[in-house]
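S.K.: model this:
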Amino acid sequence: MNQPITIIGIGEIAAVLARAFLRNEYPIFPVTRNMDIAVAVNEVPEPLMVVVAVAEKDYPLVMESIPDPWRDRLVLIQNELLPDKWEVYRIENPTILSVWFEKKKGIDTNSILPTPMYGPHAKVIAESLEGIDVPCKVMASADDMLLELVQKNVYVFTINIAGLFLDEGTTTSSLWENHQELALKVANDVIDLQEAITGQTLSGEQLLEGMVKGFKGDPHHICKGRSAPGRLTRAIQLADEKGLEIRYVRDLGQQFE
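M.R.: Purely as a prediction, here's the structure:
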C-alpha cells in the first residue's frame, strides 16, 4: 500500500486533490477545522506528504502549529505564496503549487492554465491530478517556480483590485477588452510590488503576457471575488513595508475607503 497523504482543510481544492490521490491509490487522512493537529500527527506520524489546503486567512495559524514530524513533508497551495511565506516558519524545501484550477459546488473542475509545481512531491501530485484530467507542469528549478508564483500573484491581484472599481459581474475578458488601461496600471504596480518582495528583477512584458493568457484561459471568470477588498488592503500594506510608491493602486485605495 502507498503511504497515506494528509490533507489539512476540506475545501473545494482539497476535495479535488483528495480525489486525485485516491484515484492514484494513495490513502487520505483528512485534518478538519475541529481536529487538533497535535493529536492528528500521532495517528499518521509519517505521511508521504502533508497538503496545507486551508484558506489564506487560516494559513498563518496552521503553519505555526505544524508538528516537527510533518515539517519536511509540506505541500503549499495558497494564493499569494512567495518564499517569505514559508521561510518565516523555518520551512525548508516545501512542495509548492500555483493552482490554476477551480472547483465550486455543483460545477466540474475548471482548469484555466496548467498548474505549475515544484518540490519533492511534485511528480506524484502532477501524476495524480493528470489522472483526473487536471493539466500540470513540473518546473525544473526553484527559480522557475518563483516566476510562476509571481505570475499568479500578478493575475490575482490585478483582477481583484480592478474588479472593485468595475460593475458587479465584470469578467476577465471584459476587463481586458473594455478596461485595458485600468488593468495595465494596476498590473504594473503589482509587478513593482512583487519585485520589491522577492528582490528579483522581473520581466514586466513576460508577466503581462502571462496575465493575458490567464484572461483567455477563463474569459468568463468574475474579477471581483470575496477576497478582493483584502487584496487591495494587503497590497498597500506590503508597499508601506517596502517603502514603495505604487501610486495608482494607492489612489484606488483612497477611492475605495
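S.K.: for the rest of this, base every contact and every neighbour count on C-alpha atoms.
M.R.: OK.
S.K.: give me the number of residues near Pro4?
M.R.: 19 (other CA atoms under 10 Å).
S.K.: contacts only, for Val16.
M.R.: 103, 109 (CA atoms under 8 Å, 6 or more residues apart in numbering).
S.K.: give me the element it is part of.
M.R.: helix 12-23 (DSSP states H and E).
S.K.: what's the separation between the most centrally placed residue in the chain and Phe101?
M.R.: By CA atoms, centre = their mean, the chain has its centre lying nearest to Asn79, at 2.5 Å. The gap separating Asn79 from Phe101 is 12 Å, by CA to CA, to the nearest Å.
S.K.: what of Leu149?
M.R.: From Leu149 to Phe101 the distance is 14 Å (CA to CA).
S.K.: these two - which one has more neighbours?
M.R.: The residue with more neighbours, out of Leu149 and Phe101, is Leu149; 23 against 17, by other CA under 10 Å.
S.K.: and the residue lying closest to the more buried one once chain neighbours are set aside, how many neighbours?
M.R.: Nearest non-adjacent residue to Leu149, counting by CA to CA, 6 or more residues apart in numbering: Ser98, 5.9 Å away. If you count neighbours by other CA under 10 Å, Ser98 ends up with 25.
S.K.: what's the answer for Asp218, then?
M.R.: Asp218 has 16 neighbours, counted by other CA under 10 Å.
S.K.: likewise for Val190?
M.R.: Under the criterion other CA under 10 Å, the count of neighbours that Val190 has is 24.
S.K.: got the contact list for it?
M.R.: When contacts are counted by CA under 8 Å, 6+ apart, Val190 touches 154, 157-158, 235, 246.
S.K.: if we use 10 Å, what do you get?
M.R.: Neighbouring residues of Val190 by CA atoms under 10 Å, 6 or more residues apart in numbering: 150, 153-158, 161, 184, 196, 235, 239, 246, 249.
S.K.: also this sequence, please, to line up against the first:
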Amino acid sequence: MDQPIVIIGMGELGGVFAKAFLHAGYPVYPVTRKMNIDQAVENVPDPLLVLVAVAEKDFQSIMQTIPVPWRDCIGLLQNELLPRDWKSYHIDDPTVISVWFEKKKGMDYNVLIPSRVYGPKATVMADALAGIDIACEILSTEDDLLYELVRKNVFVFTINIAGLALADGASTANLWGQHNELALAVADEVIDVQQWLTGASFDRKRLIDGLIEGINGDLQHKCKGRSAQGRLERVIAVADEAGLKIPRIWEIKGAIGM
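M.R.: As a prediction, this is how the structure comes out:
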C-alpha cells in the first residue's frame, strides 16, 4: 500500500485534494480542528505528504503546531503565500502549489488555468489532480515558483480590491473590460507591495500578462469575495510598514467607508 497522505483542514479545497489523492490510490488521513495533532502523528508517523489546507487566516496558528516528524514533508496551497511565510517556521523544502481552481460549497470545482506546483512531491500532487481532470504544471526552479506565487497574489489582490469599488456581483470581465484603468492602477500598487515583501524585482508586463491569463480563464469569475476587505487592510498595513505610496488603493478604502 502507498504511504498515506495527511490533510490538515478539510474545507472545500482540502476535500478536492482528498478526492484526488484517494482516486490515485493513496490512503488519506484527515486532521480537523477538533482532533489532537499529536495523536495524529502517532497514528501516521511517516506520511508521504502533509498538506496544510487551512484557510489563510488559520495558517500561522497551524504552522506553529506542526510536529517535528511531519516538518520535512509539508505541502502548502494558501493564497497570499510567499517563501517568507514557510521559512519563518523553519520549513526548508515544502511542496507548494499555486492553486488556480476554485471550489465553493454545493458546486463542483472550477478550473481557471493550470495550477502550478513545485517541490519534492510536485509529481505526486500534479498526477493526482490530473486524475480528476484538474490541470497542473510542474515548475523547474524556485524562481519559477516565486513568480507564480506573486502572479497569483497580483490576481487575487487586484480583483478583490478593485472589485470593492464596483457593484456587487461584478465579474472579472466587467472589471477588465469596463474598468481597465482601475484594474491596472491597483495591480501596479500590488506589485510594489509584493516586491517589497519578497525583496525581488519582477517584470511588470509579465505579471500583468499573467493577470490577464487568469482573468480570461473565467470571465464570469466574481471579483469581490468574503476576503476582499481583509486583503485591502493587509495591503495597506504592509505598504505603511514599507513606506510605499498606494494612492489608488487608499482611494478605494475611502470610497467604501472603511
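S.K.: in CSV: the contacts of Val190 of the first structure, plus distance to Leu48 of the first structure and neighbour count.
M.R.: Formatted as CSV, the contacts of Val190 of the first structure follow (distance: CA to CA, whole Å; neighbours: other CA atoms under 10 Å):
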residue, distance to Leu48 of the first structure, neighbour count
Val150, 28, 22
Asn153, 28, 22
Val154, 32, 25
Tyr155, 32, 23
Val156, 30, 23
Phe157, 33, 26
Thr158, 36, 29
Ile161, 38, 29
Leu184, 42, 15
Ala196, 35, 17
Ala235, 35, 21
Ala239, 38, 23
Ile246, 42, 20
Val249, 42, 24
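S.K.: wait, which of those residues is closest to Glu92 of the first structure?
M.R.: Val150 (19.3 Å; CA to CA).
S.K.: quick one: that closest one from Gly119 of the first structure, how far?
M.R.: 17 Å.
S.K.: next: Val62 of the first structure.
M.R.: Distance from Val62 of the first structure to Gly119 of the first structure, by CA to CA: 20 Å.
S.K.: the two: which is more packed in?
M.R.: Gly119 (19 against 16).
S.K.: so the more buried one sits right up against Asp144, yeah?
M.R.: No - contact between Gly119 of the first structure and Asp144 fails when scored by CA atoms under 10 Å: they sit 11.5 Å apart.
S.K.: need the overlap of contacts for the two.
M.R.: Common contacts of Gly119 of the first structure and Asp144 (CA under 10 Å, 6+ apart): Val138.
S.K.: I'd like the next helix or strand past the helix holding Val16 of the first structure.
M.R.: Using DSSP H and E, the helix or strand that follows helix 12-23 of the first structure in sequence is strand 28-31.
S.K.: that following strand: what's the following helix or strand?
M.R.: Downstream of strand 28-31 of the first structure, the first helix or strand assigned by DSSP H and E is helix 37-43.
S.K.: what's the mean deviation for that following helix versus the second structure?
M.R.: Compared with the second structure after the fit, helix 37-43 of the first structure shows a mean deviation of 1.1 Å (mean CA distance after the TM-score superposition for the first structure).
S.K.: whichever helix or strand comes after that helix packs against which elements?
M.R.: Remark: after helix 37-43 of the first structure, the chain's next helix or strand is strand 49-52, criterion DSSP H and E. Applying 3 or more CA pairs under 10 Å, 6 or more residues apart in numbering; DSSP states H and E, one finds that strand 49-52 of the first structure makes contact with strand 5-8, helix 12-23, strand 28-31, helix 59-64, strand 74-76, strand 95-97.
S.K.: can you rerun that using 6 Å?
M.R.: strand 5-8, strand 74-76 (3 or more CA pairs under 6 Å, 6 or more residues apart in numbering; DSSP states H and E).
S.K.: give me the number of residues near Leu97 of the first structure?
M.R.: 26.
S.K.: tell me how far it lies from Thr32 of the first structure.
M.R.: 21 Å.
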